[in-house]
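Asks: A predicted structure for the sequence below; I have some questions about it.
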Amino acid sequence: MAKSALLKSSLAKKYWMALTGLFLCLFLAGHLAGNLQLIFSDALHFNQYALFMTTNPAVKLLSYLTYISILFHAIDGIMLTVQNRAARPIGYAKNNAAANSAWASRNMAVLGTLILVFIVTHMVNFWAVMHFDEKMPLQTISIDMQGQKQDFYLTTDGGYIPVGQVNDNGLVIKNRTEFFDGMANIKVKEGYKDLHKITVAFFQDPQTGLIATILYVLAMAVLSFHLLHGFASAFQTMGVNNPTYSPIIKGFGKGFAIIVPLLFAIIPIYIHFFLKA
């Protein structure tokens, strides 16, 4: 009975919304730090980050926790919205909602739904490609060899493998990243999936790149409005309502809600308009 109440009561749902929301804020900060390498670093460092994020056991565990939190946060939000509307099926005769609450707080369900749509499409375009696309390219680099350009695969041990050696001279690629001696069937080296190339191509595509950039920026604007209400509301739900700390939390929340989405939005703008492919 207690367990059922913990999951079904309105108060419990608000607690779960707060906890998952704050955890997802931590995820946003970490994800932003990694993605900013698209601006402030090079392809190799970004691909090293992508490899770490998809192979490190602790990070993979956190990733699963993130997926669960997103689903729980979305479902919990829908249930709360339905529950609140069911509790008040008939609107007030005079309703001046704008005078009593911020626009974002009145439209959290709509904002959250738009963000969920963005997350799904974002994962299809990048996460799914990184994990499942058999045609995911490996990172290569062109080096001038006595006046002639030669392409090499970069390997995780800091080495190079001439592209021409693969297949033609006994080396084969297995598991999409591993170089094997075809004769002895022994793993020789491992390469980097080129997520940097995939990302740049996505936002620089001549036909769809500009549209993708605009939609990404709009999604970050939606995220900003969602965070403007959600961040401070989460702490309030958790009972942090102190005259000393509440203004600090609200101020930090507003800064977080503006700066984090803004930095995310700058990344595709930089790639589309300023990065040389």
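Replies: Looks like it came in fine. Residues are numbered from 1 along each chain as shown.
Asks: make it CA atoms for all contacts and neighbour counts henceforth
Replies: Fine.
Asks: in this structure, which helix has the most residues?
Replies: helix 57-87 (DSSP state H).
Asks: what's the distance between the residue nearest the centre of the chain and Met136?
Replies: Taking C-alpha atoms, centre = their mean, the centroid of the chain lies closest to His31, which sits 5.9 Å from it. Using C-alpha to C-alpha, to the nearest Å, we find His31 at a distance of 21 Å from Met136.
Asks: try this one next to it:
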Amino acid sequence: MKQTTLTYKLVMAATGLFLCFFLVIHLLGNLQLLLPASEAREQFNWYSHLLSGNILINIISYVLYLSLIGHAIYALIITNKNAAASGQKYVYDKRSEVSSWNSRNMGILGTIILIFLVIHFKDYWYVYKFGYLPLDAKGNKDLYAIVNQSFQQGWYIIIYELSFIALGFHLLHGFFSASRTLGLYHPKYSKWVRVFGWMYSLAITLGFMLIPIYIYFNLNAL
């Protein structure tokens, strides 16, 4: 039983770390949206075309999809096993005194992120792959126009921002949990693991949150 649970946690850690790496690459690509409009359109559409047309990147994309699905499924399995192992409910539960808020609410955070991913894939990935998009001056699909259009809607930005706040808390707990599972959280350098975890989580969260706000105010200032 313990060995099975450890295997599940190792899968969670491995898929989670791969997704962390992907978020860095994804953010770097999306930061091109902060360039001046004409340059941003050309660069971002070229970047989108590269991601969809390269065989190696397509293979990595399938690994990404499997990692997302596997991460979600194993999260549910571990949650159910932990709930079953908890047994009876105690009259006085002191977990809130020894655990962080995000660690106690990973289910809620994960659900928010999952709903966001469904919306995100529908609005961008599905439209890019199967929808009709005009072409830019270089002959690439103009995904830049779709992104700008979506980030002109206040309600969409609110959903986007809240989702990345949830992701930030999720990353913070997940990073520390994965480091413990993989045996990296040693007392000698636990401080540096925590510092790196905080820096990574803040950089990813704030980086993604900046983009829609910048686009919204930049477009409405014109």
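Replies: On my side now, so go ahead. Quantities reported herein were computed from a predicted structural model and do not represent experimental measurements.
Asks: what's the matching range in structure 2 for the longest helix of structure 1?
Replies: Alignment of helix 57-87 of structure 1 against structure 2: residues 55-85, by TM-score structural alignment.
Asks: now do stretch 213-225 of structure 1
Replies: So stretch 213-225 of structure 1 is aligned with residues 157-169, judged by TM-score structural alignment.
Asks: Then stretch 97-109 of structure 1?
Replies: By TM-score structural alignment, stretch 97-109 of structure 1 lines up with residues 95-107 in structure 2.
Asks: just to revisit the earlier point, and the residue nearest to the centre of structure 1? What does it align with in structure 2?
Replies: Checking TM-score structural alignment: His31 of structure 1 goes with His26.
Asks: So that match belongs to a strand, correct?
Replies: No: going by DSSP: H, G, I helix; E, B strand; the rest coil, the assignment for His26 of structure 2 is helix, not a strand.
Asks: who touches it in this structure?
Replies: Listed by C-alpha atoms under 8 Å, 6 or more residues apart in numbering, the contact set of His26 of structure 2 is empty.
Asks: before we move on, what about the one 3 residues further on?
Replies: Contacts for Gly29 of structure 2 (C-alpha under 8 Å, 6+ apart) come out as 44, 47.
Asks: any idea which element whatever residue of structure 2 lines up with Ser10 of structure 1 lies in?
Replies: Aligned by TM-score structural alignment, Ser10 of structure 1 pairs with Thr5 of structure 2. For Thr5 of structure 2, the host element (DSSP states H and E) is helix 2-30.
Asks: How far off centre is that helix?
Replies: Between the centre of helix 2-30 of structure 2 and the centre of its host chain there is 10 Å, according to C-alpha atoms, centre = their mean, to the nearest Å.
Asks: Check which element follows it along the chain.
Replies: Defined by DSSP H and E, the subsequent element after helix 2-30 of structure 2 is helix 37-53.
Asks: Ser179 of structure 2 matches what in structure 1?
Replies: Per TM-score structural alignment, Ser179 of structure 2 is aligned with Phe235.
Asks: surely that match meets Thr20?
Replies: No: if you go by C-alpha atoms under 8 Å, Phe235 of structure 1 and Thr20 don't touch, sitting 11.8 Å apart.
Asks: So between the two, which is more surrounded?
Replies: Using other C-alpha atoms under 10 Å, the more surrounded residue of Phe235 of structure 1 and Thr20 is Thr20, with 23 against 19.
Asks: Quick check: closest non-adjacent residue to that one.
Replies: Once flanking residues are discounted, Thr20 of structure 1 sits nearest to Ser69: 5.4 Å by C-alpha to C-alpha, 6 or more residues apart in numbering.
Asks: what comes up buried for the helix or strand in which Ser4 of structure 1 is found?
Replies: Using DSSP H and E, Ser4 of structure 1 sits in helix 2-8. Using 16 or more other C-alpha atoms under 10 Å as the test for burial, helix 2-8 of structure 1 gives no buried residues.
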